[in-house]
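*Asks:* task: produce atomic coordinates for the following.
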Amino acid sequence: MDLLSDVIGVMRVGRPALSLEVADPGWQTAAPVFEGARCYVVTAGCVRVTGPGLPKTGSSSITGPGDATVTLQVGDAVLVPHGTAHTLVNPTDGVARFLSGAYRMDQARPHPLFHDLPDLVGLPSRPDRYPSLHASIELVRGELDEQMYGRDVVLPALLDVLLVYLIRACLSERAQSQATGWCTALTDEVIARSLRAVHERPAEAWTVASLGAFAGLSRAAFARRFTAMVGQPPLTYLTWWRLTLAARLLQTTDLPLSAVEQRSGYGSAYAFANAFKREYGMSAGRYRHQ
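*Replies:* As a prediction, the model looks like this:
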């Protein structure tokens, strides 16, 4: 499994929800804080979105802090990766239509990749630059408009695809304006190689030196580069990922604790118990029970 799939996999909770909304002239609504991510795609008319992290009207991407407003035209999208409160308004005399998607996420332990995204990210319609995102939006629109058989199976899958393409586009936009962070770490072959190794083989006895050697750098050079891009030292992220994986296994499987310990890279029950309790404030057994 690739890094982005891993990130979404450990954060997602339940099935996504999707609806096609109709906004009459003057319509407005306040979207409260949500335990997950939201997205909107305008299919007719325009919708104005206001919230923290949005640019001034007319900007092509979202980078600045503070409240601001953007007006979405047909095909434009907005991703709300942290479930931040925001408002939506139809500012015109015509009827607007837009797709509204919701993805429940485990906000108690968000992956650092999501920290790298602003509260709201706007993506203007760019079929030439993001053809896969544009195509997925068209597929979702078609399923909603045509009322085809099997849509209850197709739509959740398409919504998952849409989320991935939205995050990919967001990371691509961010990478152009940032020299560090997860958006650049995923495109840096050296750091991405070490991250894939940690995700694919978390139980291996990794050290900074062995990860650096695997990535093709000296220990010191690798540690500096990894920390600058990821925002954490290599072994700090390794520990974080191992315990995140352990928690996911406790939530979603019936594996005995000994198997969870081994899969998450802990050679002894004592070491695992101490690390898990330090991270989650309770024993692994109690965590699974709750």
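
*Asks:* drop to CA atoms for contacts and neighbour counts, all remaining ones
*Replies:* Will do.

*Asks:* pretty sure Thr69 contacts Gly51?
*Replies:* Yes. Between Thr69 and Gly51 there is a contact under C-alpha atoms under 8 Å: 6.9 Å.

*Asks:* which element is Val153 on?
*Replies:* Take DSSP states H and E as the rule and Val153 turns out to sit in helix 151-175.

*Asks:* go on, Thr87?
*Replies:* For Thr87, the element it lies in under DSSP H and E is strand 86-89.

*Asks:* before we go on, could you also do this sequence so I can check it against the first one:
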Amino acid sequence: MWRVDVLGDVLELARVDASLMATFDARAPWAIELPDRQGATFHAVVAGTCWFSVGDAPARQLTPGDLVLLPAGARHQLASDPGLPPRRFDEDLKRSLIRPNGELVLDGPGGRTRILCAGYHYAAAVHPLLGLLPPVLHVATAQPASGPWLRSVLDLLAHETRSGAATGSGTAAVRLLDLLLIHVVRAWLDTEGDTIDPSWLRGLRDPLTAQVLAVLHERPGHDWTLDTLAATVNVSRATLVRRFTRHVGEPPLTYLTRWRLDVAARTLRDTTLPVATIAHRMGYTSEFAFNRAFARLHGQPPGRYRRHAATNG
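*Replies:* Below you'll find the model as predicted:
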């Protein structure tokens, strides 16, 4: 409950937008290399098998229901068999493979593999989520806890991409990709989350810390103190500070200040509300104090930040 709310907040704040890149349909033998890209890259195997590798790491086999997310869009390879020389996937190759229905097809005499490929674009400078993740997340829908939910979303996504020109299929696919990202991160947290450094993302694994994060996200402009926050989640101040700091890496009110200023940055970009109004909504009684705190975190005062954001889109 708490986990989805906080994760959704951060995804919205960072403007994580999904876009379906391609449905890849290939018959062995084949191998392609996908270059670095801005944003995250996502692949889901819906039929057949393939081999996936990044850098010097050993290739791993992906089977139906396997999903891989590359948060930083690292260069990687997909192949029907390990060791095959890859073709670089550039615009020329894409144009030569694409069919009228939008699928990318590689013909061959061997077994067939079908992969859904997508991308996620995000504002990396704003309270990053994907920067906290490892270079590759590999999640299997066969795992008992979160697998059935992932499989359901993946099946729906595969259906929408097969629908072609069906009314609303493109919009439905993008919405499902948004949902799939949340489920992939949740599944990874359930199995591997203890391996990451202290951060708000790791904090979602601890019930108390997750509850505190949700409270702060729900009411960032409230006049929180350690006493009122501890009373809200029914623990002592000492327990609150110890648990939160251990999992998140900073005390609750320090996190709250940064979260307020990140929300303020989004509001400056997306609205024309006066700076004084934004400052008040974020819990600041003084516009001067808000301006100083904002400039300390974002490197420039609110007015200049808004002008720069408008100029650079």
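
*Asks:* returning to that earlier point: average offset of the helix or strand just after the helix holding Val153 of structure 1 relative to structure 2?
*Replies:* Next along the chain after helix 151-175 of structure 1, taking DSSP H and E as the criterion, comes helix 182-185. Helix 182-185 of structure 1, aligned to structure 2 and superposed, deviates on average by 4.5 Å (mean C-alpha distance after the TM-score superposition for structure 1).

*Asks:* gap between helix 182-185 of structure 1 and the chain center?
*Replies:* In terms of C-alpha atoms, centre = their mean, to the nearest Å, the centre of helix 182-185 of structure 1 is found 13 Å from the chain centre.

*Asks:* next secondary structure after that helix?
*Replies:* Assigned by DSSP H and E, the successor of helix 182-185 of structure 1 is helix 189-200.

*Asks:* quick one: that following helix aligns where in structure 2?
*Replies:* Aligning helix 189-200 of structure 1 against structure 2 (TM-score structural alignment) gives residues 207-218.

*Asks:* now the matching stretch: buried residues?
*Replies:* For stretch 207-218 of structure 2, a neighbour-count test (16 or more other C-alpha atoms under 10 Å) marks 208-217 as buried.

*Asks:* still on that earlier bit, contacting residues around the strand holding Thr87 of structure 1?
*Replies:* The contact list for strand 86-89 of structure 1 (C-alpha atoms under 8 Å, 6 or more residues apart in numbering) reads 26-33, 47-52.

*Asks:* give me the residues contacting the next helix or strand after it.
*Replies:* Downstream of strand 86-89 of structure 1, the first helix or strand assigned by DSSP H and E is strand 96-104. Here strand 96-104 of structure 1 makes contact (C-alpha under 8 Å, 6+ apart) with 12-25, 35-47, 90, 141, 159.

*Asks:* of those, grab the buried ones for ChimeraX.
*Replies:* A single ChimeraX command selects the buried members of the contacts of strand 96-104 of structure 1 (16+ other C-alpha under 10 Å):
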select :12,16,18,20,23,24,35,36,37,38,39,40,41,42,43,44,45,46,47,90,141,159
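
*Asks:* please narrow the contacts of strand 96-104 of structure 1 to those residing in helices.
*Replies:* 141, 159 (DSSP state H).

*Asks:* counterpart of Phe52 of structure 2 in structure 1?
*Replies:* Under the alignment (TM-score structural alignment), Phe52 of structure 2 pairs with Val49 in structure 1.

*Asks:* can you get me a residue count around the residue nearest to that match when sequence neighbours are not counted?
*Replies:* Leaving aside its chain neighbours, Val49 of structure 1 sits nearest to Leu88 (4.7 Å; criterion: C-alpha to C-alpha, 6 or more residues apart in numbering). Other residues lying near Leu88 of structure 1 total 19 when counted by other C-alpha atoms under 10 Å.

*Asks:* any idea how far Leu88 of structure 1 lies from Gly75 of structure 1?
*Replies:* Look at Leu88 of structure 1 and Gly75 of structure 1: by C-alpha to C-alpha, to the nearest Å, they are 16 Å apart.

*Asks:* same question, Ser218 of structure 1
*Replies:* Distance, Ser218 of structure 1 to Gly75 of structure 1, by C-alpha to C-alpha: 46 Å.

*Asks:* more neighbours, those two?
*Replies:* Comparing Ser218 of structure 1 with Gly75 by other C-alpha under 10 Å, the one with more neighbours is Gly75, at 21 against 15.

*Asks:* thought Pro124 was touching that one, still the case?
*Replies:* Yes. The criterion here is C-alpha under 8 Å, and Gly75 of structure 1 meets it with Pro124 at 7.2 Å.

*Asks:* for the match of Phe52 of structure 2, which three-state class applies?
*Replies:* Here Val49 of structure 1 is strand, with the state taken from DSSP: H, G, I helix; E, B strand; the rest coil.

*Asks:* correct me, but it touches Asp76?
*Replies:* No. With contact defined as C-alpha under 8 Å, Val49 of structure 1 does not reach Asp76; the gap is 11.5 Å.

*Asks:* with neighbour numbers in mind, choose between those two.
*Replies:* Under the criterion of other C-alpha under 10 Å, the comparison of Val49 of structure 1 against Asp76 puts Val49 first, with 24 against 21.

*Asks:* residues in contact with that one?
*Replies:* Residues in contact with Val49 of structure 1 (C-alpha under 8 Å, 6+ apart) are 69-72, 86-89.

*Asks:* switch to 7 Å and redo it
*Replies:* Val49 of structure 1 makes contacts with 69-71, 87-89, as judged by C-alpha atoms under 7 Å, 6 or more residues apart in numbering.

*Asks:* what of Pro64 of structure 2?
*Replies:* 45-49.

*Asks:* tell me the two of these that are most distant?
*Replies:* Val46 and Thr49 (8.7 Å; C-alpha to C-alpha).

*Asks:* for stretch 180-191 of structure 1, which positions count as buried?
*Replies:* Residues 180-186, 190-191 are the ones in stretch 180-191 of structure 1 that count as buried (16+ other C-alpha under 10 Å).

*Asks:* ok, now stretch 121-128 of structure 2?
*Replies:* For stretch 121-128 of structure 2, burial by neighbour count (16+ other C-alpha under 10 Å) applies to 121-124, 126-128.

*Asks:* same check on stretch 275-289 of structure 2?
*Replies:* By 16+ other C-alpha under 10 Å, the buried positions in stretch 275-289 of structure 2 come out as 275-276, 278-279, 281-284.
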